[in-house]
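Novice: let me see the structure of the following:
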Amino acid sequence: ILAWLFYFRAANDLWLTIALGCITGGILGNLYDRLGFWHDPAIISPEYRSAVRDWILLRYKDHTWPNFNIADSLLVTGACLLMLHAWVRREPANPPHATGDDDRVGE
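Specialist: As a prediction, the model looks like this:
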C-alpha cells in the first residue's frame, strides 16, 4: 500500500490516500489484536487464545448486529471509498496520446 501511495504517486489523490490509510489502519489494528500484543505476557492463562477483540455491539429492538471493532470499520470504510473512487473517478481532460502529435516516425 505504501508503494502504491508514494512510488506510483497515488498520494496525489486525497480520497485514494484516505481510503488506503483506512485500509492500512484496519490491517494493523487487526494484526495487533491477532498477534496478542494487547495481552500482558506475564499473565497468560492456559485458556488464552490469540484473537481479534470485537467489542462494539449494536442492538435495535429484536435485531442484534454482529460484534465488530474499529479496525473492521476502517477496513470496510476504506474498501467502500476505493469502490466509490473507482466509480466516480474523473478521466483527464486531454490525454497525451489523443492529439496524434506523438505519432511522428523518423523525424
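
Novice: all contacts plus neighbour counts: C-alpha atoms, from now on.
Specialist: OK.

Novice: state which helix of this protein is the longest.
Specialist: In the chain, taking DSSP state H as the definition, the longest helix is helix 14-34.

Novice: number of nearby residues for Met83?
Specialist: Other residues lying near Met83 total 13 when counted by other Cα atoms under 10 Å.

Novice: which residues in this protein form strands?
Specialist: Taking DSSP state E as the criterion, the chain contains strands spanning 59-60, 63-64.

Novice: in TSV: those, plus mean neighbour count.
Specialist: Output for the strands of the chain, formatted as TSV (neighbours: other Cα atoms under 10 Å):
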stretch	mean neighbour count
strand 59-60	8
strand 63-64	9
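
Novice: adding distance to Thr77, write the ones you listed out as CSV.
Specialist: Output for the strands of the chain, formatted as CSV (distance: least, Cα to Cα, whole Å):
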stretch, distance to Thr77
strand 59-60, 21
strand 63-64, 21
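
Novice: what sits up against the longest helix of the chain?
Specialist: By Cα atoms under 8 Å, 6 or more residues apart in numbering, the residues outside helix 14-34 that reach it are 1, 5, 10-11, 38, 50-53, 70-79, 81-82, 85.

Novice: second input sequence below; structure requested for side-by-side comparison:
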Amino acid sequence: MGRVNTDSEHPGSNPAAGEGASREPEPRAPETAAEGAEQAGGAEAVASSRAPRALLVLLFGVAALLLAADVVTKIAAVAALEGRPAVELLGGSVYLVLVRNPGAAFSLATGMTWLLALLAIAVVGAIVWLAPKLRSTGWAIGLGLVLGGACGNLVDRLFRAPGPLRGHVVDFVSLFAPDGSVWPVFNVADSAIVCGGILVVVLSLLGRDYDGTLHVRAKRGGRS
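Specialist: Got it, this is the predicted structure:
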C-alpha cells in the first residue's frame, strides 16, 4: 500500500515560504530628512485634495465677510465723520478721520484711479481662476483676504463719485496722527490686502504651494 507524502516528511520544505512570497514589500523608509519631508508633503496634498469644495467655501467665505465688513464700516465712517474733525481713540494711538482717496492702498499712486480699478479687476479674476486649483488652507485664507480687500476698494472705484472707474476710496483710520502724516490713512480693505499678501508670501517662503505640495531644499555640506 503506497504512502502519501506530507510536507512534514521533507525537512527541506518551508510552509511559511509560500505565505511570505505572497506578501507585498513594505514601504521603503526615507533615506534623508528632505525625502521624508517631501513624502509628508505629498501625503498632505493627497489628503487635502479630497475636499477642495471646503477650501472654496473658506476662500469665498473669508472674502465675503471682509467685503461686508469693509462696506459697512465705510458707510458708518461717511455718516459719522463727514465734515467733522478727527476722533481720537486709545490716547492718540488711533484717529478716525474721513479721507477720500483717489489712489491705491495707503494713498499710493494717487491720480491713477482708473488704472487701479482695472488692476483690481484683474486681481479678482486671477484669484477666481486659481480658486479651483487650491489644496492649501493657508493659501485659501490668504487669497480670501486679498480677494475681499480688492473687491471692497473696487466697489468704491465703481460706484462712488466722481464716476465709474474713477471713484474715490473711503479711508478713515489714521495711526498716531489725525492727518495721516505718520502712517497713511487706510480702511478695512487695505488691511485685508496687506495681511493676505503677507500670509501668501510667508507660505511661499516656507515652500508651501497653493496646490498643497511642500518643497524642501536638501542640505548639502551644511548649507541649504
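
Novice: quick one: TM-score?
Specialist: Here the superposed chains carry a TM-score of 0.64, computed using TM-score structural alignment, normalised by the length of the first structure; 77 aligned residues with a Cα RMSD of 1.9 Å.

Novice: one step back: in PyMOL, how would I select the buried members of the contacts of helix 14-34 of the first structure?
Specialist: Filtering the contacts of helix 14-34 of the first structure down to the buried ones (16 or more other Cα atoms under 10 Å) takes a single PyMOL command:
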select buried, resi 5+10+11+52+53+70+71+72+74+75+76+77+78+79+81+82
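
Novice: which members of the contacts of helix 14-34 of the first structure are positioned in helices?
Specialist: When the contacts of helix 14-34 of the first structure are checked against helices (DSSP H), the matches are 70-79, 81-82, 85.

Novice: reformat those as TSV; add distance to Leu58 of the first structure.
Specialist: Converted to TSV, those look like this (distance: Cα to Cα, whole Å):
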residue	distance to Leu58 of the first structure
Ile70	13
Ala71	16
Asp72	14
Ser73	13
Leu74	17
Leu75	18
Val76	17
Thr77	17
Gly78	21
Ala79	21
Leu81	23
Leu82	26
His85	29
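
Novice: farthest pair in those?
Specialist: Maximum pairwise distance among these (Cα to Cα): 22.0 Å, between Ile70 and His85.

Novice: could you check how far whichever residue in the first structure pairs up with Arg157 of the second structure is from Asn12 of the first structure?
Specialist: Alignment note (TM-score structural alignment): Arg157 of the second structure maps to Arg34 of the first structure. Going from Arg34 of the first structure to Asn12 of the first structure by Cα to Cα, to the nearest Å gives 32 Å.

Novice: neighbour-wise, which of the two wins?
Specialist: When Arg34 of the first structure and Asn12 are compared for neighbours, Arg34 comes out ahead with 15 against 11, by other Cα under 10 Å.
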